[in-house]
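A.B. asks: Below are the sequence and a predicted model; questions follow.
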Amino acid sequence: MVVALALCSVPVVVTVTLLARQPRASASPTPVEVHSPRPGDPESMTQLWLREQIMAVLTQQAGALLRGDERGFLAAAEPKSAAVGVLRRQFRSLRALKVAAWQPKITDLPARVGTEWRVPVTFGHCFVESGCDPGPVRIETRWVEGSGVPRLVAVQPSPSVQDGPRPWEVSDLVVAVGKRTVVATTAANKSKLAAVLAEAERAAEVADRYAVDGTPPHYYEIFYAGQAEWKRWYGGDRPEWTAGYAVPVGGGHYDVVLNGKDLHSTVLDDLLRHEMTHASSLPGSGSRTGENWWLVEGVADLAAAGGRPVGRYESLPDVQRLVAGGWNGPLTKAEPGAGAADWQVSAAYGVGYLAVRHLVDRFGEQALLAFFKAVIHERKSPEQASTEVFGEPWQALHDDCVSYVRSAAS
């Protein structure tokens, strides 16, 4: 799972009321009056004015999207430009996903590129529920301006590996919406939609239990990727062994992406429980796993196992192979590398699952989730979290977990 965490420091601002009279000029600087460009105006005035005009076009476009007015949505584009086809596809995919909020924002000034203007636009958006915290996506746009009205000529997919391109940016989507899940794919995989939705609805009931902050997602968003989409959506470039991932997309939301290649129906339920548990259990901004990879993946595999006994855990033979090769910990080194063999990946997940399962067997699931919250959400050290939650030093518990993994695989 590829995730990122933005750490923000919040400065303390102290406001002091000054009783002494201050010079009028410094107390209230004169605002810049934005007007349509006149001969002799600096380039910056054209940029400021154009930004206002583009925002007006985007605001009208947002209203058209939310009320289902395709013609009004496409009116933002220059006729016969490349933007028309892109916007038409995005409109239909966004409407199918039940877009409920669409909030354009421009912070940069448009930059002149030949006869066009280039400016990135951030769209805060929600699907299904209008009251959610909008997740942002940053999209590059190019415009031409004639008779005082800017028109879109190009819309480029969001470039970030984590952020984009989002499926609705680059693919024609077919969508099914349930009570707790939204499942989308392309027309080539439309026949899979009903089965994935049914399994996702069942998986949501399990994943909800692992929302350690007490607020499971109102809706889980799941994208089923064919081979071409898997290589493109969200930047592609996942390790060869990846069957799915959950990616934070802002606003506290996660998108779950399934690799349709070799995804048999017999493992679909486990994979959905695993990835949707990431979406419910991880901090909204994502989490750097690193040394805690075993804990993050162990909790997700605990959910994926669906209450099956340890003896029926599918990766147990691979853990046995790992232990037979001399594995003796530590848990902090469990994460497999990008080039790991399939059995090594399976064994690594098995180590996480067995360690987490042992903590549940000893202390109960609620204590395990409290430990998870302290380490992953509150970023406490395992040593501190173990003392606070389990009442025992972590090193002794860690060694006990390693011993359990070895014994379970013997």
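C.D. replies: Looks like it arrived, so ask away. Residues are numbered from 1 along each chain as shown.
A.B. asks: all contacts plus neighbour counts: C-alpha atoms, from now on.
C.D. replies: Noted.
A.B. asks: what residues does the host helix or strand of Ala200 touch?
C.D. replies: Assessed by DSSP states H and E, Ala200 sits inside helix 193-207. The list of residues contacting helix 193-207 from outside it, by CA atoms under 8 Å, 6 or more residues apart in numbering, reads 175-185, 216, 220, 268-269, 272-274, 276-277, 280-281, 303.
A.B. asks: any chance you could map the helices in the stretch 151-300 of the chain?
C.D. replies: 167-170, 193-207, 227-232, 265-281, 293-304 (DSSP state H, counting those that start in this stretch).
A.B. asks: Which among those is found nearest to Met45?
C.D. replies: helix 167-170 (32.0 Å; CA to CA).
A.B. asks: another one to put next to it:
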Amino acid sequence: MNGEPLTDDHPPTTPAAPGPVTEPAPHAAPDRRPRRRWPLWSALVAVLVLLTLGLLTALPAGAVGGADARMFAGVVARAENPTTRAARQLADRITVQLERQSTALLRGDRAGFLAIAEPAVQADLRRRFATLRALRVSSWQARPKGLPTEAGRPGEWRLSVEFRYCFVAPNCRPSSLLVETRWRVGGAEPRLLEQARSKPVPRLAGRGTVQVGGLPWEMSDLVVAVGKRTLVATTPAFRKRLPNLLARAEAAAKVADQYVVGAARPDRYRIYYAGPGEWKRWYGGDQPEWVAGYAIGVGGDHEVVLKDNRYTAAGLDEILRHELAHVASLPDHDNRSDSTWWLTEGLAEHAGADGRAIGRYVGLSATRRLVNRGWDGKLDNLAPDENTPDARVTGSYGIAYLAVRYLVDRFGEERVFAFVKAVIHDRRIPRQTSDEVFGVPWSTLHDDCVKHIRGVAG
């Protein structure tokens, strides 16, 4: 609607029907009394006090408007602590440098990408540039997180920088990464002295991390193959395996796309194939001995890592279907827990089996041994740890598969996906949602499920 915005002082009106004509009332004398602006000045005084105490650094846009906003901005600018103001100005100057570097990366200008940095850091940046271009970086934004702090040497400053990026698809849901940088100030422009690799950032509450740290493109030279639904990357030592890996990943993606839980399917499945050295370094390398591949949350998305192994063709296909189904079915920020391990892994195993008869399930013999020799009959107590023997790990995955297979066969995939959405995405416990989704209390359904597993694997 055109004109001034409606406020509480000027409520919206609707046109009234014409009424009888009356004589106009005499004009009242204009009120020339000065109008008091206590709300604004009270707010300004409060802000000044808070700024003086160092308790306020910003005010939301729109808190005041028009001439009041201009007056407010001037008061805040004058009241801001000089050290804070200088740090903010430095952050703005660094932002200009980061934007120049981002533009250079996206247009393939290596010289421009390196131009903001001192020679000591350019070798690492040159490798990163080549790797990011190989990954077909399609969006790259860098912005400070917080204000610079002194680095201990005159003229040197540290600054946390968040990178948001896409590969291949320019309009993807961007992944994010937080890294520490160091800059020298003194010349015409700030100069980058160091860009660290990302480090794990633990959650303040709950299990897991905000970011894992040690991404492959930060640490290694990579060769890349891109398909319609997948991106596969590995080190130059495994270059010859890329065509086969890509073909099998594309086939697995078609299956995984049927396991999307939530609003949208992944923009692109990103798969990294790790040699022995990379397996121990990428994403921190902290994986149990029995793990051959995993899906890991990366700044709002998931990536898959496969360990170099002598897979059979069928084995490689199955592990790809399993891990890509994790990417399709897990929430952006991973909410997995031990008590629901059976559900996340059972669904991925169901995708890995890809419709095979239960009798052809690869881990069925190990599942039978566990069911008959020690399983306590509790689904929420299945998760193996890093010291669990391989045979028991395989059996645990098998029980999880049989549990989800039972739910799918009884209720259909659509309702099972709704259950996954409630339990894994929304973090509701099964007994809170089983009745709602399946029409059966969880205590009853759990017992039915266990009875079925013992019947099949007993």
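C.D. replies: Done, it's in. Here the structure is a predicted model, which means the values were calculated and not measured.
A.B. asks: quick revisit: now the helices of the stretch 151-300 of the first structure as JSON lines including distance to Val99 of the first structure?
C.D. replies: Shown next, in JSON lines, are the helices of the stretch 151-300 of the first structure (distance: least, CA to CA, whole Å):
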{"stretch": "helix 167-170", "distance to Val99 of the first structure": "11"}
{"stretch": "helix 193-207", "distance to Val99 of the first structure": "18"}
{"stretch": "helix 227-232", "distance to Val99 of the first structure": "21"}
{"stretch": "helix 265-281", "distance to Val99 of the first structure": "20"}
{"stretch": "helix 293-304", "distance to Val99 of the first structure": "29"}
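A.B. asks: Deepest in the core, which of those is it.
C.D. replies: Of all these, helix 293-304 has the most neighbours on average by mean count of other CA atoms under 10 Å, namely a mean of 25.
A.B. asks: In the second structure, point out the residues matching that one.
C.D. replies: Aligning helix 293-304 of the first structure against the second structure (TM-score structural alignment) gives residues 341-352.
A.B. asks: Residues contacting the matching stretch, please?
C.D. replies: With contact meaning CA under 8 Å, 6+ apart, stretch 341-352 of the second structure is reached by 255-256, 259, 317-323, 325-326, 330, 336, 379-380, 382-383, 397-405, 420, 424.
A.B. asks: mind checking how far that stretch is from the chain centre?
C.D. replies: 21 Å (CA atoms, centre = their mean, to the nearest Å).
A.B. asks: Mean deviation, it versus the first structure?
C.D. replies: Here the mean offset of stretch 341-352 of the second structure against the first structure after fitting is 0.3 Å, by mean CA distance after the TM-score superposition for the first structure.
A.B. asks: Sketch out the strands for the stretch 251-400 of the first structure, chain order is fine.
C.D. replies: 253-259 (DSSP state E, counting those that start in this stretch).
A.B. asks: And the stretch 1-150 of the first structure, by the same measure?
C.D. replies: Assigned by DSSP E, counting those that start in this stretch, the stretch 1-150 of the first structure shows strands spanning 99-105, 111-113, 116-127, 135-146, 149-156.
A.B. asks: Serialize these to a markdown table and add fields for distance to Leu295 of the first structure.
C.D. replies: As requested, the strands of the stretch 1-150 of the first structure are arranged in a markdown table below (distance: least, CA to CA, whole Å):
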| stretch | distance to Leu295 of the first structure |
| --- | --- |
| strand 99-105 | 34 |
| strand 111-113 | 46 |
| strand 116-127 | 30 |
| strand 135-146 | 27 |
| strand 149-156 | 38 |
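A.B. asks: Tell me which of those strands lies nearest to Leu48 of the first structure.
C.D. replies: Nearest of the strands of the stretch 1-150 of the first structure to Leu48 of the first structure, taken as CA to CA: strand 111-113 at 10.6 Å.
A.B. asks: about what we covered before: save the strands of the stretch 1-150 of the first structure as JSON lines, and put in mean neighbour count and distance to Thr387 of the first structure too.
C.D. replies: As requested, the strands of the stretch 1-150 of the first structure are exported to JSON lines (neighbours: other CA atoms under 10 Å; distance: least, CA to CA, whole Å):
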{"stretch": "strand 99-105", "mean neighbour count": "20", "distance to Thr387 of the first structure": "44"}
{"stretch": "strand 111-113", "mean neighbour count": "13", "distance to Thr387 of the first structure": "56"}
{"stretch": "strand 116-127", "mean neighbour count": "20", "distance to Thr387 of the first structure": "40"}
{"stretch": "strand 135-146", "mean neighbour count": "18", "distance to Thr387 of the first structure": "36"}
{"stretch": "strand 149-156", "mean neighbour count": "21", "distance to Thr387 of the first structure": "50"}
